[in-house]
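> would you be able to build a 3D model of this:
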Amino acid sequence: MDLLLHLDRTLDELDPPRWPEPAADATRLVRTVHALRRVPLRELGAADLRTLVSQQVALPYVVPLAVRLLVDDPLLDAYFYPGDLLLTTVNVPATVWDLLPQLAKELRTVASALPESAYADLPRDAAREIARFVSWCRLG
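Down below sits the predicted model:
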């Protein structure tokens, strides 16, 4: 998939069916995710991508955007803490990485190059989760 061809389109267009409006009593997260599906891909920011990836929404379209940001800044603070987008992205299901093997290799390269000091400000299990992703990529 050539992502550049799709940057002016929304997830509702690319990942049918279009989602209906959220229920009136929907949570803030649900309302946010529904709204993000209507935003052109080029306008999605790091926090938007973190939200979509963590909620596993249209991953074949949002993971490439996340990896593109992570290659430039692996410890990007998308919303909660430095490295939150990385940690969310390495936890994407293996079936998605099977569709995007080159991106998995790129992210593995970035993740495996992190110095041990980079883990100091990440959540407790971050090193283990990143190491699991790196090991899985080596096997794949």
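> only C-alpha atoms from now on, for both contacts and neighbour counts.
Fine.
> list the buried ones in stretch 94-110?
The neighbour-count check on stretch 94-110 (16 or more other Cα atoms under 10 Å) flags 94, 97, 103-105, 107-108, 110 as buried.
> in helices, which of these fall?
Counted as lying in helices by DSSP state H, out of these, are 94, 97, 103-105, 107-108, 110.
> okay, now R38: neighbour count?
Here the number of neighbours of R38 (other Cα atoms under 10 Å) works out to 15.
> need the contact list for it.
By Cα atoms under 8 Å, 6 or more residues apart in numbering, R38 lies in contact with 10-12.
> of those residues, closest to L52?
L11 (10.4 Å; Cα to Cα).
> how about the nearest residue to the closest one, chain neighbours excluded?
R37 (4.8 Å; Cα to Cα, 6 or more residues apart in numbering).
> next up, the contacts around the one you found.
Per Cα under 8 Å, 6+ apart, neighbours of R37: 10-12, 19.
> one more time with 10 Å
9-15, 18-19, 44, 48, 52, 57-58 (Cα atoms under 10 Å, 6 or more residues apart in numbering).
> what helix or strand is the nearest residue to L59 once chain neighbours are set aside on?
Distances taken as Cα to Cα, 6+ apart place V53 nearest to L59, at 6.3 Å, with adjacent residues excluded. For V53, the host element (DSSP states H and E) is helix 46-54.
> please provide the structure for the following sequence as well, for comparison with the first:
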Amino acid sequence: MGPVNLVLHLDRTLDELDPPGWPPPDAGSTPLVHRVHGLRRVPLGELRPSDLRTLVAQRVALPFVLPLAVRLPAEEPLLDAYFYEGDLLLATVTVPAEAWAALPELEACLRAVVAGLPRAAVEGLPRGSEELERFGTRE
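As a prediction, the model looks like this:
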């Protein structure tokens, strides 16, 4: 099932949409591992910006997560999802190029968001201006 049908499945989880489902993490796993495993069991429509940022940064089920993640910076480019202003945008632009191959329209949308950012806003970010520039000029 591709991202085109994603809107029809906001009540489903990543474990359902991106099989096989993940088993529970080992007891000694890091808090991040526990968080990511738990997020795979949350319906897509209930994922918060911080959840999407975590999943994108950890490269989890990107064909399903990126369409949800990109819509937020498209509306509010410098959204502070969890750590700092623009953190969700920066997580999305650092996704490997091959992840965008199946999502060219989303990639174009995100490039337009990056291109529309005022220079002062980019320079004011706590980090990531290089990643934004690299994404904006990547072929």
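> so what number do they get for TM-score?
TM-score of the superposed chains, computed with TM-score structural alignment, normalised by the length of structure 2, equals 0.94; 136 aligned residues with a Cα RMSD of 0.9 Å.
> so the helix holding V53 of structure 1 aligns onto which residues of structure 2?
The aligned range for helix 46-54 of structure 1 in structure 2 is 49-57, by TM-score structural alignment.
> ok, average deviation of that stretch from structure 1?
Taken over the aligned residues, the distance from stretch 49-57 of structure 2 to structure 1 averages 0.3 Å (mean Cα distance after the TM-score superposition for structure 1).
> next, the buried residues of that stretch.
49-57.
> helices of structure 2, start to end?
Using DSSP H, helices in structure 2 cover 14-17, 31-39, 49-57, 62-75, 87-93, 97-100, 104-115, 119-123, 129-137.
> what residue of structure 1 is the furthest out?
A24 (27.6 Å; Cα atoms, centre = their mean).
> how about it, what's its match in structure 2?
Aligned partner of A24 of structure 1 by TM-score structural alignment: A27.
> where in structure 1 does stretch 72-88 of structure 2 fall?
The aligned range for stretch 72-88 of structure 2 is 69-85, by TM-score structural alignment.
> ok, and what's touching the matching stretch?
45-51, 53-54, 63-64, 66-68, 86-87, 89, 103, 106-111, 113-114, 118-119, 121-123, 126.
> quick one on the thing from earlier: could you dump the helices of structure 2 into TSV and include distance to N5 of structure 2?
Output for the helices of structure 2, formatted as TSV (distance: least, Cα to Cα, whole Å):
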stretch	distance to N5 of structure 2
helix 14-17	11
helix 31-39	20
helix 49-57	18
helix 62-75	10
helix 87-93	21
helix 97-100	17
helix 104-115	14
helix 119-123	33
helix 129-137	26
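> tilt between the helix holding V53 of structure 1 and helix 28-36?
Here helix 46-54 of structure 1 runs at an angle of 110 degrees relative to helix 28-36 (axes from the mean of the first three to the mean of the last three Cα atoms, to 10 degrees).
> show me what contacts the nearest residue to P23 of structure 2 once chain neighbours are set aside?
In this structure, P23 of structure 2 finds its nearest non-sequential neighbour in H37, 8.0 Å apart by Cα to Cα, 6+ apart. Counting by Cα under 10 Å, 6+ apart, H37 of structure 2 touches 14-15, 21-25, 31, 55, 60.
> show me what H37 of structure 2 aligns to in structure 1.
Under TM-score structural alignment, H37 of structure 2 pairs with H34 in structure 1.
> isn't R59 of structure 2 up against V93?
No - contact criterion Cα atoms under 10 Å: R59 of structure 2 and V93 do not qualify, at 11.9 Å.
> who has more neighbours, these two?
Between R59 of structure 2 and V93, V93 has the larger neighbour count (other Cα under 10 Å), namely 23 against 18.
> what's the burial count for the closest residue to the more buried one other than its chain neighbours?
Spatially, and ignoring its direct neighbours in sequence, V93 of structure 2 is nearest to F135 (5.8 Å; Cα to Cα, 6+ apart). Counted with other Cα under 10 Å, residues neighbouring F135 of structure 2 total 22.
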